[in-house]
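**Q** Provided below for reference: sequence and predicted model.
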Amino acid sequence: MPQNTQQPMTSNKPYLLRALHEWIVDNGCTPYLYINTQAKHLRLPAHLADENPLVLNSSPKACKDLQLTNDAISFQARFSGQVFTVHLPMDAIIAIVARETGQGMTFEWDGPTADSDENNNSHSEKSGDNGDKQEKPRKSGLKIVR
């Protein structure tokens, strides 16, 4: 077997997310993103910060200016009638599934949480103080159903 002298490859997660998002939309289904709200550098409406995992509709009808980059997913959406910019780092994405069929993919999450970093300089717009809670991030209860 040849030795690998190349630099390590980048994560395939953003590429898989883009492909699955396109596949779900092309098949007339609604892409749902499952988000770990304990991840660092999230930008969410404050009232959604305590939901974990959080499920967001990322369909073209629900999102404006959807951008799926290698680092994050960002878009504008309405929450309680107000437009809000959402920023989801790749580490925060737990899964993407089609609402109608449940088909999609879950991802293993092994990144740091906002609670685990004492010097967190997060740009999160989450509210509330979870200083009393020292919970480990829950494993996703999701599984692929075909």
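**A** Yep, that arrived. The structure displayed is predicted, hence computed values, not measured ones.

**Q** from now on I want contacts and neighbour counts done on CA atoms only, so please keep to that.
**A** OK.

**Q** so which helix or strand takes in residue 105?
**A** Assessed by DSSP states H and E, residue 105 sits inside strand 104-106.

**Q** did I read that right, residue 19 in a helix?
**A** Yes. Assessed by DSSP: H, G, I helix; E, B strand; the rest coil, residue 19 belongs to a helix.

**Q** residues contacting the strand holding residue 105, please?
**A** 20, 94-98, 142-144 (Cα atoms under 8 Å, 6 or more residues apart in numbering).

**Q** same check on stretch 7-24?
**A** Against stretch 7-24 from outside (Cα under 8 Å, 6+ apart): 30-31, 68-72, 90, 96-98, 104, 107.

**Q** now do stretch 53-62
**A** With contact meaning Cα under 8 Å, 6+ apart, stretch 53-62 is reached by 25, 30-37, 48, 63, 66, 77-78, 140.

**Q** same thing with stretch 29-37?
**A** With Cα under 8 Å, 6+ apart as the test, stretch 29-37 has contacts from 21, 24-25, 49-59, 88, 92-101.

**Q** okay, one more to line up with it:
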Amino acid sequence: MISATELPSTRPYLIRALYDWCSENGFTPYVAVKVDASVQVPREYVQGGEIVLNVSMDATSSLKLGNDFIEFKARFGGKPRDIMVPIHRVMAIYARENGQGMAFPVSDDETPGATLTAVQPHAAEALPDDEPTPPSTSSSRPALKRIK
């Protein structure tokens, strides 16, 4: 029998499931990421060590939601960028329109496979070029809600 410490993380599977739920119901999936040296994102969009990324099909190309990384190409300020986020750095995935989703714990000494807890994502978003940039104040953050 496999012990709990040897099991693969459920995080990538939950992220894919919630991404599918958002997409199939017409919502825009966002991921909140705790940025460190392992995260490849435009640093000028990182606020407070965090970034929120629009990972919808309209905002990305070549999106891959893998077991170890989320990878895609997106435009930031009109410039194409390659994005790579280790799964264990994802703090939350949620629907922009209603805030429903799931949060995950992330700490600086985090190892893949941690248990789930609630956290609040911060707004610093990668949006398609035709969308206006939302305000980046803490009051603009949606509260995550449980999916029923």
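**A** Yep, it's here. Given the structure is predicted, the values throughout are model-derived calculations rather than measurements.

**Q** now, the contacts of stretch 53-62 of the first structure that are in helices?
**A** Counted as lying in helices by DSSP state H, out of the contacts of stretch 53-62 of the first structure, are residue 25.

**Q** residue 100 of the second structure -> the first structure?
**A** Taking TM-score structural alignment, the alignment pairs residue 100 of the second structure with residue 103 from the first structure.

**Q** wait, that match touches residue 142, no?
**A** No. Applying Cα atoms under 8 Å as the test, residue 103 of the first structure and residue 142 come out as separate, 11.1 Å apart.

**Q** spatially nearest residue to the residue sitting nearest the centre point of the second structure, not counting backbone neighbours?
**A** Geometric centre of the second structure, nearest residue: residue 31, 1.7 Å, by Cα atoms, centre = their mean. Closest residue in space to residue 31 of the second structure, ignoring its immediate chain neighbours: residue 93 at 4.4 Å, by Cα to Cα, 6 or more residues apart in numbering.

**Q** list the residues that contact the one you found.
**A** 15, 18-19, 29-32, 101-103.

**Q** how close does the host helix or strand of it sit to the first structure?
**A** Secondary structure assignment for residue 93 of the second structure, by DSSP H and E: strand 90-95. Following the fit onto the first structure, the mean deviation recorded for strand 90-95 of the second structure is 0.3 Å by mean Cα distance after the TM-score superposition for the first structure.

**Q** list the buried residues of that strand.
**A** The neighbour-count check on strand 90-95 of the second structure (16 or more other Cα atoms under 10 Å) flags 90-95 as buried.

**Q** make CSV out of the residues you listed and add distance to residue 38 of the second structure.
**A** Conversion of the buried residues of strand 90-95 of the second structure to CSV gives the following (distance: Cα to Cα, whole Å):
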residue, distance to residue 38 of the second structure
90, 12
91, 14
92, 17
93, 19
94, 22
95, 25
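
**Q** any idea which of the residues you listed is closest to residue 79 of the second structure?
**A** residue 90 (23.5 Å; Cα to Cα).

**Q** just give the closest residue to that closest one, not the sequence neighbours.
**A** residue 33 (4.5 Å).

**Q** what does that neighbour align to in the first structure?
**A** Looks like residue 33 of the second structure aligns to residue 35 there (TM-score structural alignment).

**Q** what about its match, how many residues close to it?
**A** By other Cα atoms under 10 Å, 24 other residues sit near residue 35 of the first structure.

**Q** picking that back up, which of the contacts of stretch 7-24 of the first structure are buried, as a ChimeraX select command?
**A** The buried subset of these, as determined by 16+ other Cα under 10 Å, is captured in ChimeraX by this line:
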select :30,31,68,70,72,90,96,97,98,104,107
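
**Q** turn the contacts of stretch 7-24 of the first structure into JSON lines, columns for distance to residue 42 of the first structure.
**A** Formatted as JSON lines, the contacts of stretch 7-24 of the first structure follow (distance: Cα to Cα, whole Å):
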{"residue": "30", "distance to residue 42 of the first structure": "22"}
{"residue": "31", "distance to residue 42 of the first structure": "19"}
{"residue": "68", "distance to residue 42 of the first structure": "15"}
{"residue": "69", "distance to residue 42 of the first structure": "15"}
{"residue": "70", "distance to residue 42 of the first structure": "15"}
{"residue": "71", "distance to residue 42 of the first structure": "12"}
{"residue": "72", "distance to residue 42 of the first structure": "10"}
{"residue": "90", "distance to residue 42 of the first structure": "10"}
{"residue": "96", "distance to residue 42 of the first structure": "17"}
{"residue": "97", "distance to residue 42 of the first structure": "20"}
{"residue": "98", "distance to residue 42 of the first structure": "23"}
{"residue": "104", "distance to residue 42 of the first structure": "23"}
{"residue": "107", "distance to residue 42 of the first structure": "17"}
